[in-house]
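> Build the 3D model from these lines:
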Amino acid sequence: MSQHFELTHGFLPSSSPLKQLPLAFQAWENVAANLPKYLLSTNFRKTIESLPPFPEEQLSAAEEERAMLILSFIGHAYVWGCMPVANTIPANLAKPWCAVAERLQRPPILSYASYALHNWYKIDENGPIALGNIALLQNFLGGIDEEWFVLVHIDIEEKASKALQALVPLQQAVQAHDSKAVLTYLKQLAISITSICDTLDRMPEHCDPYMYYNRVRPYIHGWKNNPSLPNGMIYESCYDNKPQSLRGETGAQSSIIPALDAVFGIKHKQDQLREYLLEMRQYMPFEHRAFLNTLENQPDIRSYVLQQTNDNKDIQQYYNQCIDAIVRFRTTHLKYAALYIQKQHQHESANSNSVGTGGTPFMAYLSKHEQETATFKV
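Down below sits the predicted model:
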């Protein structure tokens, strides 16, 4: 695990994301800042194709995530913002996008890391990272529904920080047979996981299902298992101009639930859906992938909990509270998948309601994992 990786704010960056790149990138920043307006332009793609070179070689390490964010948003706007859908990304966009992605060890596509984790700022710098005090740095069309949809995820990531901070110490306490510490960390986890469920419950407050499906969702699709791009995407002057098939942005690229599954011993049966979730790790920041590997290389705590005698029933009780909270999260997510996607009867291939933005049959995935999680109570 990277020695620089901190869990101060969970999987959010430890300090607020960079708001703007230096002057050399100003033309690209201008397009990103005005993306909702450019998407109404009949010459949007020509505007992108005529942009000056993106000098990615000048980027400092601290600027790479900002560069990835604006290149990814502009890239997806280029592909999905006009009809017909583009199957080739021009070289002036493709080359820096691929170069920055390689430096960040992620694929050149909009992922959860750029869409949510590095896409916020605090309205009051002295206030918390929380709904009511955060806003997005970048939108596609803008508007309250798009803003709220992403902000809910950012609030969840912040609220998960207390849970994530407890995971490694909990594993260490189990190995040391320190039942008092185990109980303390389980209580901390139960409170934190419940709080992320409370935030998820707030999604309908400002994100309307119709608006999500028709105004938010279309821009975050990928080019793998997508009938609108059956042959994938050509990144001009990259990959020998061979088409690439990459997954779209999805909450399955968040590392929170995989981290909890690893520590609590929640295992999903081998099938295509489990393989899909493992594939999603390629789209996570490499520090987050390393953290998941660290957790998974230790024994899960479930066997320890099962061994507790009647004297330590509190440990089993709080373990079960954590499992119940994870089930609650997955149940709510399943409900939203039905409400925000399945029930929206639009038949465009690019916005099919049978496949998620990551290019997978989402209802089967969510339902299966909800049911499997519930079986791990002790």
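> Please make it C-alpha for all contacts and neighbour counts, starting now.
Fine.
> moving C-terminal of the longest helix along the chain, what's the next helix or strand?
Taking DSSP state H as the criterion, the chain has its longest helix at helix 313-337. The first helix or strand that comes after helix 313-337 along the chain, using DSSP states H and E, is helix 362-374.
> is it true that residue 157 lies in a helix?
Yes: inclusion of residue 157 in a helix is indicated when DSSP: H, G, I helix; E, B strand; the rest coil is applied.
> follow-up on the earlier one: tell me which residues are up against the longest helix of the chain.
Outside helix 313-337, the residues within contact range by Cα atoms under 8 Å, 6 or more residues apart in numbering are 179, 182-183, 186-187, 189-190, 193-194, 196-197, 200-201, 257, 264, 305-306, 308, 362-363, 366-367, 369-371, 373-374, 376-378.
> Show me which of those are buried.
In terms of neighbour count (16 or more other Cα atoms under 10 Å), the buried residues within these are 179, 182-183, 186-187, 189-190, 193-194, 196-197, 200, 257, 264, 305, 362-363, 366, 369-370, 373-374, 376-377.
> SS state for residue 125?
coil.
> about what we covered before: next, the buried residues of the longest helix of the chain.
Residues of helix 313-337 classed as buried: 314-334, 336-337 (neighbour count, 16+ other Cα under 10 Å).
> just stretch 118-137 next, same as before
118-122, 129-131, 133-137.
> And stretch 24-31, by the same measure?
By neighbour count with 16+ other Cα under 10 Å, stretch 24-31 contains the buried residues 25, 28, 29, 31.
> Also this sequence, please, to line up against the first:
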Amino acid sequence: MNLSRRFSILASSLPISSFIPSAPPSIAPISQTLLPHIDLVNSIKSSPADIIHQIKRLPQFDSSTIYHDNHQVELATLLHAMIVSAYYWHSDPPLPRIPSNIAIPFCDLNKHLSRAPVLTIISTQFYNWKLKDESKPFHPNNIEALFTFSGTEDEVQFYHCATYIEYLGNSIINAIPSLYNGALAKNEIEVKNSLKIFAKTLKEAKKALGLVYQKVDPNVFYFGFRKYLKSFDGGVIYEGVSDTPQKLMGPTAAQSPLMRLVDTIFDLNSNNEFLLRIPMYMQKEHRDLVAFAERNRPNNLREAAISLNASDEWNSAIGELCNFRSAHSKLAYNYIIKPSQGGESKGTGGSSLEAFLSALIENTKKLMISK
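A predicted model of the protein is given here:
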């Protein structure tokens, strides 16, 4: 079976449209036991004084009853993840011991999903939306969030401008077999056309990133809901599961499956220590797709582009990736470093913002073909 066929079978087997669920996520739980959890998550925005006691009184959910329904599993995971973050960040310093009635089902759910037990972009973005108008396409202007910490439209748009970028990645997924096969078969037209798709998509992604400035107030982000998205750098203990503290990253753009896929295709940042931790925070299907792209990547793809007179197309794609990363770096400055007046240097993933993002940009620039 040729590469295109194998890649197409893998991609078509994913329960996603690009990296987004092909159908809107579940809103209503099939288990009545989750109704108190929904009520509690909806109350977080009002900052009830007794929320810690409310969390401790929640019924313990039996996650095994919904393992047959992935959308229900993701709904339960989203609810428990938000409750864990609300509990942990209720006070300063944080409350690191998560009570067993929440800790046990949350860890069970994530074990079933094969990922880290913490809030990730899978929950905040991929399984936290519905269309305002089902007759209109997927776009930030047509998306509502199922749940937020703050109840603000800023939080909704913060999640879903990023979600839209992942949605745009479908064209890149579809172009990978042509790029790989073209390089192996020394097909100049196929390689050039594939690289043009990469450049066009990354340019659209940068434009979508700019929507954040239109839709999200930096102060609402930084002083409002950002604290719930921060890493558990001090460690978290899940009672009834383990007494060993776990240091876990919060939802971060570094978890983007599209960016992990693009880096893999261009053989970028494979030795970055922070990014090496990312797969355990990704959806298994996304992780498998990235791993497949890595296993089947032709050797010396850059040299193949040179030999096939595709240097201009290669540089255009790499240039757009640099532009996207530079725009992301500026966004991080305006939404974290600037409102904190320089007092905050870490992203929600726990990395040093300026050093991490600058390194990504510089590594990407090195792939440009000199003439």
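> thinking again about what came up before, looking at the contacts of helix 313-337 of structure 1, which are in strands?
Nothing among the contacts of helix 313-337 of structure 1 maps onto strands, per DSSP state E.
> related to what we said a few turns ago, the longest helix of structure 1 to helix 362-374, inter-axis angle?
With axes from the mean of the first three to the mean of the last three Cα atoms, to 10 degrees as the basis, helix 313-337 of structure 1 and helix 362-374 are set at 170 degrees to each other.
> from the chain's centre, how far out does helix 313-337 of structure 1 sit?
20 Å (Cα atoms, centre = their mean, to the nearest Å).
> related to what we said a few turns ago, so of the contacts of helix 313-337 of structure 1, which ones are in helices?
Counting by DSSP H, those contribute 179, 182-183, 186-187, 189-190, 193-194, 196-197, 200, 257, 264, 305-306, 362-363, 366-367, 369-371, 373-374 to helices.
> what's the residue nearest the centre of structure 1 in contact with, if anything?
Note on structure 1: the residue nearest the mean C-alpha position is residue 112, at 3.1 Å, using Cα atoms, centre = their mean. Residues in contact with residue 112 of structure 1, defined by Cα under 8 Å, 6+ apart, are 249, 250, 251, 253, 254, 283, 284.
> Return the subset of those lying in helices.
Checked against DSSP H, those include nothing in helices.
> Among those, name the ones in strands.
Those of these lying in strands (DSSP E): none at all.
> and of those, the nearest to residue 10 of structure 1?
Closest approach to residue 10 of structure 1 among those (Cα to Cα): residue 254, at 11.0 Å.
> That closest one matches what in structure 2?
By TM-score structural alignment, residue 254 of structure 1 lines up with residue 256 in structure 2.
> on that earlier part again, want to throw the buried residues of stretch 118-137 of structure 1 into a markdown table with distance to residue 97 of structure 1 and secondary structure?
Output for these, formatted as a markdown table (distance: Cα to Cα, whole Å; DSSP: H, G, I helix; E, B strand; the rest coil):
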| residue | distance to residue 97 of structure 1 | secondary structure |
| --- | --- | --- |
| 118 | 16 | coil |
| 119 | 17 | coil |
| 120 | 21 | coil |
| 121 | 23 | strand |
| 122 | 27 | strand |
| 129 | 29 | coil |
| 130 | 30 | coil |
| 131 | 31 | coil |
| 133 | 31 | coil |
| 134 | 27 | strand |
| 135 | 25 | strand |
| 136 | 21 | coil |
| 137 | 19 | coil |
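> Counterpart of residue 92 of structure 1 over in structure 2?
Residue 92 of structure 1 maps onto residue 101 in structure 2, by TM-score structural alignment.
> Tell me the spacing between the nearest residue to that match once chain neighbours are set aside and residue 80 of structure 2.
Closest residue to residue 101 of structure 2 apart from its sequence neighbours, by Cα to Cα, 6 or more residues apart in numbering: residue 60 at 4.6 Å. Residue 60 of structure 2 sits 11 Å away from residue 80 of structure 2, taking Cα to Cα, to the nearest Å as the criterion.
> Between the two, which contacts overlap?
Contact with both residue 60 of structure 2 and residue 80 is made by residues residue 102, according to Cα under 8 Å, 6+ apart.
> Return the distance of stretch 345-360 of structure 1 from the chain's centre.
Distance of stretch 345-360 of structure 1 from the chain centroid (Cα atoms, centre = their mean) equals 18 Å.
> Same check on stretch 25-39 of structure 2?
That offset, for stretch 25-39 of structure 2, works out to 23 Å (Cα atoms, centre = their mean).
> contacts for it?
Contacts with stretch 25-39 of structure 2, where a contact means Cα under 8 Å, 6+ apart, come from 58-61, 71-72, 75-76, 79-80, 127-130, 146.
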